[in-house]
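Peer 1: okay, structure incoming, though there's no sequence with it:
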C-alpha cells in the first residue's frame, strides 16, 4: 500500500530545522504485515530528544530512516489471521524495543535488555528481519521498530500494547516513551522507596515523567534542576519541593536518588557528585557516543554510590503501560500536563526547532 512517512536521508543536520528541513514527507510503499506483525494507522506521535539525536548526529543510525518512536495507533490488519491477542480496530501504544522472548535477557525477565531487539533496532530493521518501507524502490530503515512519523506503519506485534479505546490518542502516545522511560527509571530501575529524597536533572518529557513517578512513589523532598524557568515552574506545580537552575543545586541536601535525563556526560558527573554517600544515580540520557564519563575511581568504594543505567525505564511494556495508565486514571500520574502542543505532521521540522530550544516538553503530531 501507499502511505506517507517523514524520511531522514542523512544525519548531522544543524538548525534551524525549519530552514534545513532534515525530514521530508514522502509517498512511500509499505509492505503488508508478515506473520507476527501488525499494520497500524498512527493516531498520534510524540517528538523526543532521541529523534533529535539522530537528526543532529549524536546518535548515528543507518540512512535513510523513517523517524518517530513514541506513538499510539489503531490496528488495521493482522499478519496472522488467527492472532488471538489483537484484532482489527484495537487501540495500541507502540513500544520502541520489541522483546524476542528467547534471549538470555528475555528469559531472565529483563526484556528491556533484549539482545535481538536491540540488534534489530541498531540495523534499522524489524525484529522479524528486513524492511517494510520502500521509497522509489529503495529500502527505508525503521526507527526503533516503529517509524511513527507516518500515516501507517508495520510493526512487530511485540512492539504493541493494547489499550482501552477511550484514551485520547495524544495522551496515549506519551506512554510509549516519555512515561515508560521516566516513570520506569524511578519505580523500576531505582526501586524508589517512600520517603527517599530525589533530585532530577533535566525537565523534558522524560525528566518530568520521572518527577511524576517520584511523586507517585512517595519520594520526598523532590528537587529538580533545569535551565528553563517555565519548566521549573511546571515542576513545582507537579509536586517538586524546590527547583534550581544549573549551577544553583549546591543548596540541595545530598539526596538518596539522583535521576539524570539530559544525556550529557558532564551532567551525569554533576549528578554523581550530588548524590549522598551510599546513594543511587540513575541515568536515562543518551549522550553522544564520543562523550566519556569521568569520576574519581576511589569514590566508587569510598562513597559506596551506585550508578544505574536505565534503558526504557527497565520496563516491560505489556506490564507497565497498563499499570501507568491505571495510575493516570486514578489521578496519580497527570501525564496530560506534559503535553505542550498538538500539530499536523507537516510541521515536523519546525517542531524540532522548538524541541531543540528547550521550550517544549512533549509535542505531538497527528499524521
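Peer 2: Everything's here; your move. All values reported here derive from a predicted model rather than from experimental measurement.
Peer 1: from here on, contacts and neighbour counts on C-alpha atoms
Peer 2: OK.
Peer 1: need the three-state assignment for the residue nearest to residue 351 when sequence neighbours are not counted.
Peer 2: Taking C-alpha to C-alpha, 6 or more residues apart in numbering as the measure, residue 351 lies nearest to residue 363, with 7.4 Å between them; neighbours along the chain are not counted. Under DSSP: H, G, I helix; E, B strand; the rest coil, residue 363 falls in the strand class.
Peer 1: what about residue 363, how many residues close to it?
Peer 2: Residue crowding around residue 363 was assessed by other C-alpha atoms under 10 Å; the count is 23.
Peer 1: and it, how far from residue 218?
Peer 2: Shown here: residue 363 relative to residue 218, a distance of 28 Å by C-alpha to C-alpha, to the nearest Å.
Peer 1: then residue 5?
Peer 2: When distance is defined by C-alpha to C-alpha, residue 5 is 42 Å away from residue 218.
Peer 1: give me the more crowded residue out of these two.
Peer 2: With other C-alpha under 10 Å as the criterion, residue 5 and residue 218 differ in neighbour count, and residue 5 comes out ahead with 29 against 15.
Peer 1: then this one, side by side with the first:
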C-alpha cells in the first residue's frame, strides 16, 4: 500500500513529507493507522546526528511516541484484531530475554535493532521510498507516518473509549519522566527533588515527584514559559539556572540539598551534569534521563562526593518502567484526574507541519507538540 511519512533524508535537513510504499505485516507484526504522534526531542537528536550509532541514519522515518488503530495483524498475532486501539511503547518488550525475565523490560534485547531500524524478528524492511530505497524506523516504530508496521512487542492494547490524541504521550514522555522520579529516583514522601529541564520529560518528572509525596519540587529551566508550566504540574519553586538553585539550597532545603536531582534537559552534557551534582545532599540520587551525545566520552562529576556523601549517579531509560504495566496504569490515573495530560500538549500539528513543530520546540515554545492524523 501507499501512505505518507516524514523521512529524514539528510542530517540537519527538513523532514521530507512524502509518499512511501508500505509492505503488509509479516509474522509477529501489526499494521496500524496512526491517530497521533508526539514530537519528542529524541527525534531531534536523530535529526542532527547527535546520537548517531544508536538510531538509524538517513534514510529513516522518525517518530516513536504514537497511538493508533490496528488495521491488519500478521501470522501468529492472536491477541490483537483490526479495530483495536493501541499505544506504542518506544522500548519493545519481548517478554523472553534475560532483561524482560528479570523485570527490566525497559532494557529488552530487542533494543539492539534500534541502530538499523529494521523489523525486529527478521531484520528486513517494510517501509520503502517510491524509488525502492529501504527506510529505517526510529525506535522500530516510525510514528511520523500515516500508517506503519511494527512488531507486536511494541504494542499495548487500550480501551476504545480512551482518547487517542492523549494516548500517544504515554509512549515515551509521560512514562519516562514519571518513572525517572518514581522508579529510578525512588522519590518518597517528604523528599526534596530538583528537576533540571522542564520540557515534555521534565514536566512529567515533576508530576511523578508530586504524586510520590515530595515536599519540595524545584523546577530548573532558563525558559520562563516552562517554569510557569512547571508550577501547574506541581513544582513548588522555580529557578532559571543551576547556579540560582544552588544559591537557594539553604532556604529551600534547610541546607540539606536535594534528595533527587533529575536531569531531563533537551541535551545533556558532562559539565552541566557536574554542576547539578552539587545540588544533591547526602545519599542523593542523581538521575540521568536526558540523552548525551554519543561523541561525549566523559562527564565532569566530583567523584569525592560519591564516597564522602554517598551520592549516587543513576541512568534511566524509559523511566525504568514497564510498558505493559505502567502505560495502562498511568492512563487510568489520567482518567481519574490524578495525572495531567491535557496541559502537556501545547499545540497540535498536521504531518505537513512537522518542521514547524520542531522549530517551536527549538524555540522553547512547546511542552509537547503533537501531530494529529485524519
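Peer 2: Good, I have the coordinates. Keep in mind it's a predicted model, so treat the numbers as computed, not measured.
Peer 1: quick one on the thing from earlier: isn't the residue nearest to residue 351 of structure 1 right up against residue 342?
Peer 2: Yes: distance between residue 363 of structure 1 and residue 342: 6.1 Å, which falls inside the contact criterion (C-alpha atoms under 8 Å).
Peer 1: what ranges do the helices span in the stretch 101-250 of structure 1?
Peer 2: Counting by DSSP state H, counting those that start in this stretch, the stretch 101-250 of structure 1 has helices at residues 104-107, 115-123, 169-172, 178-184, 205-216, 229-237.
Peer 1: using CSV, lay out the ones you listed together with mean neighbour count and distance to residue 301 of structure 1.
Peer 2: Converted to CSV, those look like this (neighbours: other C-alpha atoms under 10 Å; distance: least, C-alpha to C-alpha, whole Å):
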stretch, mean neighbour count, distance to residue 301 of structure 1
helix 104-107, 15, 28
helix 115-123, 20, 30
helix 169-172, 24, 43
helix 178-184, 29, 27
helix 205-216, 28, 27
helix 229-237, 17, 34
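Peer 1: residue 268 of structure 1: which of the ones you listed is closest?
Peer 2: Taking C-alpha to C-alpha as the measure, those were each checked against residue 268 of structure 1, and helix 205-216 came out nearest at 13.6 Å.
Peer 1: how many other residues sit next to residue 292 of structure 1?
Peer 2: By other C-alpha under 10 Å, neighbour count at residue 292 of structure 1 equals 11.
Peer 1: doesn't residue 346 of structure 2 lie inside a helix?
Peer 2: No: counting by three-state DSSP, residue 346 of structure 2 falls outside a helix, being strand.
Peer 1: need the counterpart of it in structure 1.
Peer 2: Alignment note: residue 346 of structure 2 maps to residue 340 in structure 1; criterion TM-score structural alignment.
Peer 1: do residue 146 of structure 2 as well
Peer 2: Under the alignment defined by TM-score structural alignment, residue 146 of structure 2 corresponds to residue 151 in structure 1.
Peer 1: residue in structure 1 matching residue 217 of structure 2?
Peer 2: In structure 1, residue 217 of structure 2 lands on residue 222 (TM-score structural alignment).
Peer 1: give the burial count for its match, as a bare number.
Peer 2: So residue 222 of structure 1, with other C-alpha under 10 Å, has 26 neighbours.
Peer 1: contact partners for it?
Peer 2: Counting by C-alpha atoms under 8 Å, 6 or more residues apart in numbering, residue 222 of structure 1 makes contact with 197-200, 211, 214-215, 239-242.
Peer 1: out of the residues you listed, who's nearest residue 70 of structure 1?
Peer 2: residue 211 (19.2 Å).
Peer 1: I'd guessed the closest one sits against residue 235; true?
Peer 2: Yes: Residue 211 of structure 1 is in contact with residue 235 according to C-alpha under 8 Å; the separation is 7.5 Å.
Peer 1: what segments of the stretch 151-300 of structure 2 are strands?
Peer 2: With DSSP state E, counting those that start in this stretch, the ranges of strands along the stretch 151-300 of structure 2 come out as 155-158, 192-196, 216-220, 237-239, 258-263, 280-288.
Peer 1: would you format those as CSV with distance to residue 76 of structure 2 included?
Peer 2: Shown next, in CSV, are the strands of the stretch 151-300 of structure 2 (distance: least, C-alpha to C-alpha, whole Å):
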stretch, distance to residue 76 of structure 2
strand 155-158, 14
strand 192-196, 43
strand 216-220, 47
strand 237-239, 51
strand 258-263, 41
strand 280-288, 38
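Peer 1: one step back: now the equivalent of the residue nearest to residue 351 of structure 1 over in structure 2: how far from residue 242 of structure 2?
Peer 2: Aligned against structure 2 by TM-score structural alignment, residue 363 of structure 1 finds its counterpart in residue 369. Residue 369 of structure 2 sits 26 Å away from residue 242 of structure 2 when distances are taken as C-alpha to C-alpha.
Peer 1: cool, and residue 252 of structure 2?
Peer 2: Residue 252 of structure 2 is 14 Å from residue 242 of structure 2, by C-alpha to C-alpha.
Peer 1: what's the answer for residue 322 of structure 2, then?
Peer 2: Taken as C-alpha to C-alpha, the spacing of residue 322 of structure 2 relative to residue 242 of structure 2 amounts to 31 Å.
Peer 1: and for residue 49 of structure 2?
Peer 2: Using C-alpha to C-alpha, we find residue 49 of structure 2 at a distance of 27 Å from residue 242 of structure 2.
Peer 1: show me which of residue 252 and residue 242 of structure 2 is the more surrounded one.
Peer 2: When neighbours are counted by other C-alpha under 10 Å, residue 242 comes out ahead of the other of residue 252 of structure 2 and residue 242, with 23 against 19.
Peer 1: the more buried one against residue 274, yeah?
Peer 2: No: checked against C-alpha under 8 Å, the pair residue 242 of structure 2 and residue 274 is beyond contact range at 10.6 Å.
Peer 1: mutual contacts of these two, please.
Peer 2: When contacts are counted by C-alpha under 8 Å, 6+ apart, residue 242 of structure 2 and residue 274 are jointly contacted by no residue.
Peer 1: neighbours of the counterpart of residue 158 of structure 2 in structure 1, how many?
Peer 2: Taking TM-score structural alignment as the alignment basis, one finds that residue 158 of structure 2 is matched in structure 1 by residue 163. Taking other C-alpha under 10 Å as the neighbour definition, residue 163 of structure 1 ends up with a count of 19.
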